[in-house]
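Student: Sequence first, predicted model second:
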Amino acid sequence: MYLEGRVLERPIATPVSGRERGTAFPLPAPILVYDFFSGCGGTSEGLRAAGMKPVLGLDLDREAMATFAHNFRDAAAVPRDICHLTTSEIEPLFEKERVSPVLFSACAPCQPFSRQNRQRKEKDSRVSLLKELARFVLRFRPELIFVENVPGLQTFSESDDGPLHELLELLDSNGYKHSARVIEAQAYGVPQNRRRLVLVASLFGEFDFPQPTHGSGEGFHPVKTVRDAIGHLPPIKAGASDPSVRNHQACALAPQNLERIRAVREGGGRRTWSDHLKLDCHVGLKGYTDVYGRMTWDRPSPSLTTRCISLSNGRFGHPEQDRAISVREAASLQSFPDRFEFLGSLNSQARQIGNAVPPGLSEVIGRAMVAHVQKHLERS
């Protein structure tokens, strides 16, 4: 049986039947979410908040799957490589008689397509992950498909044999209408500067992206800031935690790094250091000015990476406390709710958060997809 290890000690969850459904969902039947490359479950968390029902989380990262299993107790958490998974192995997770619309989320790891990945290799095995999704699309024909990645995926896929191009050809030949857009997460209420490519494909027709809700000007909500996201959390010191708040733990700092962060003001960086604090590798270097920097209270945070709790890997310093942001603060800046708990080592938790789709973004897109399906049902 493919469900092995601590992550999946419980049996496979099966989709609820029509009689078991409540009336909380905006559709006669909830949209069922099958989250490929789910990581810890950022996409699933947002889609659940939009009224959908997560059924499957699939990811090779076992610690991420432990987090998924912990937070989605009614879903199956499968710690497997999609390349070695057959369609028949997940068939028990589908309704025998299709009642609920099905959504496939396919937010594959973004590192192969990121500009920050200066060691990107054309033969990176992760590039083929979207191709693997095709087997499952052809077998189960989900009504909806949701893909999120860095904008570089679009550039990387301009050639005829690129992974996105091949996926779009598959969708075209199988009756899907697809819409893609590069969006700014902060324009939809996420307190972070995060630019992403979002693709939605549907068997119900053309999908209309929701309009931005946050920004400057009349009719917009103010952009959410670092203060909005983490200002309510209790102060802690570097290397300490607060047990009253889930995952509110910060990495320890060596004495010299503690001195370095103390020499940086809110919004500042390493350029203000005195000579004895400067690293040899930074002498004469014009770039990498964000490392060892502090965030600004009243602006969105920079884009979080898989090393978002490390002071030396970006502008991840707390605006005023002498430390890097905690795991909980990183999660809040990714728009995870405080009740969402992360498992694994500190480094693993940071990786899970940095790789995640912000739940606040997937919720907004999810609500638009629910409205899209509802509109189709009303017409039919």
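Tutor: Everything's here; your move.
Student: From here on, just use CA atoms for contacts and neighbour counts.
Tutor: Fine.
Student: I'd guessed S335 sits against S362; true?
Tutor: No: in this structure S335 lies outside contact range of S362 using CA atoms under 8 Å: 10.2 Å.
Student: Got another one to weigh against that:
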Amino acid sequence: MIARKVTRRRSASRRPAGATRKPTIRAVDFFCGVGGLTHGLSKGGVRVVAGIDIDDACQFPYEENNEARFINKDISDITASEVRKLLGRKSLTLLAGCAPCQPFSTYSRSARKAKAHADWSLVSAFGEIIKRVKPDYVTMENVPELADHRVFKKFLRMLDGYRIDWKIVECDEVGIPQTRSRLVLVAARKGEIKLKLPKVRKKATVRQAIEDLPRIVAGGSCTSDPLHTSSTLADINIKRIKASKPGGTWRDWPASLRAPCHRKKTGKTYSGVYGRMEWDKPAPTMTTQCYGFGNGRFGHPRQNRGISLREAAIIQSFPRRYAFVKKGDPISMKSLGRLIGNAVPVKLGKLIGATLVDHASRQRKKRKRAGRRAP
């Protein structure tokens, strides 16, 4: 079914006298989730008109924070004519997509192989939509491991006629406070295109991102922001986090606190769990289980708890007041952790949007110069 149309009006922008109007790019965001990529593209100057996702839990955060419709459909049920109607005919067009990345992720192992082929097909399905719609621009974001898989090579072949640039982006090098690596692709039907990602001089840190948030305890929440809620911790885990050093491992604990699996020879190499973040370094990659102290290095640098959902969202570069649930609705750590961990960092989306708008501006100037030279 197609969700209700968002009726909030875009505020009128006032340009200084003599300023040049930027080209309008209308976009549809496939696998949109809670709107990380949509929100970023919008901040970069792209007008996203709709987001498509099979997960109806994404509808409220997507529509509440973005001036776009949420369409609750599987990509295989979307027709090219529907997409063309959404995009219209008077603007440049963009199809954006971030297919579920679990089958390609290093977190995935043989247990997921049976399911993987179904998920791989989503990348190809996105390519098929592109072939039929023929938008002016395409962008895709995914995990780096996708680049080594045959489905990515197939996807590139499906972009026949496009100029393409793709690279592996280190998020902490572009101002996002986490060590997240992503494959980012941009493509244009006309003119060479290069992904423009200016590197920052100093990497963003956990301290800069979340230090000023109100203090809470394990299992507690902030009265002014229910999303600033952390998971409860068992007594043994309270003792463990108190014994944990920022940047350290469970090897820093007394032997009595170590988990039975870590005492075995086979478990001694797994040091990347039950860890605290460091204030003055980027956070680790936010995963779908980033709210759990035992699921990675997701312990708060100073407070004896795992990071809150709001802290995870901020590390994903969502605005601090991005609404993920309706006022008064219960907070589900598992559900919201999944939505936040799966999201495209907003700042990365903004950089992609700015790249596309800049390319469109340069192409328009090129056409104008060519027109003036014509006899």
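Tutor: In hand now; what should we look at? Fair warning: this is a prediction, and the values are worked out from it, not measured in the lab.
Student: Superposing both, give me the TM-score.
Tutor: Scored against TM-score structural alignment, normalised by the length of structure 2, the superposed chains reach a TM-score of 0.89; 355 aligned residues with a CA RMSD of 2.2 Å.
Student: Start from the N-terminal end of structure 2 and give the strands.
Tutor: Assigned by DSSP state E, structure 2 shows strands spanning 25-30, 47-53, 69-72, 92-97, 137-142, 163-170, 181-188, 221-222, 225-229.
Student: Of S335 and S362 of structure 1, which one has the most company?
Tutor: The residue with more neighbours, out of S335 of structure 1 and S362, is S362; 25 against 21, by other CA atoms under 10 Å.
Student: Tell me the counterpart of that one in structure 2.
Tutor: Alignment note: S362 of structure 1 maps to G349 in structure 2; criterion TM-score structural alignment.
Student: Same question for R315 of structure 1.
Tutor: With TM-score structural alignment as the criterion, R315 of structure 1 matches R297.
Student: now the helices: where do they sit in structure 1?
Tutor: Taking DSSP state H as the test, the helices found in structure 1 are 42-49, 62-71, 87-90, 129-140, 152-156, 163-173, 226-230, 255-262, 327-333, 346-355, 359-379.
Student: Looking at the ones you listed, spot the one closest to P212 of structure 1.
Tutor: helix 359-379 (9.7 Å; CA to CA).
Student: in terms of contact count, name the helices or strands touching that closest one.
Tutor: Identification of packing neighbours for helix 359-379 of structure 1 by 3 or more CA pairs under 8 Å, 6 or more residues apart in numbering; DSSP states H and E yields helix 42-49.
Student: mean deviation (superposed) between the helix it packs on and structure 2, please.
Tutor: With mean CA distance after the TM-score superposition for structure 1, helix 42-49 of structure 1 departs from structure 2 by a mean of 0.8 Å once superposed.
Student: against structure 2, where does that helix fall?
Tutor: Aligned by TM-score structural alignment, helix 42-49 of structure 1 falls on residues 36-43 of structure 2.
Student: Off-centre distance for that stretch?
Tutor: With CA atoms, centre = their mean, to the nearest Å as the basis, stretch 36-43 of structure 2 stands 9 Å off its chain's centre.
Student: which parts of it are buried?
Tutor: Neighbour-count burial for stretch 36-43 of structure 2, with 16 or more other CA atoms under 10 Å as criterion, is recorded at G36, L37, T38, H39, G40, L41, S42, K43.
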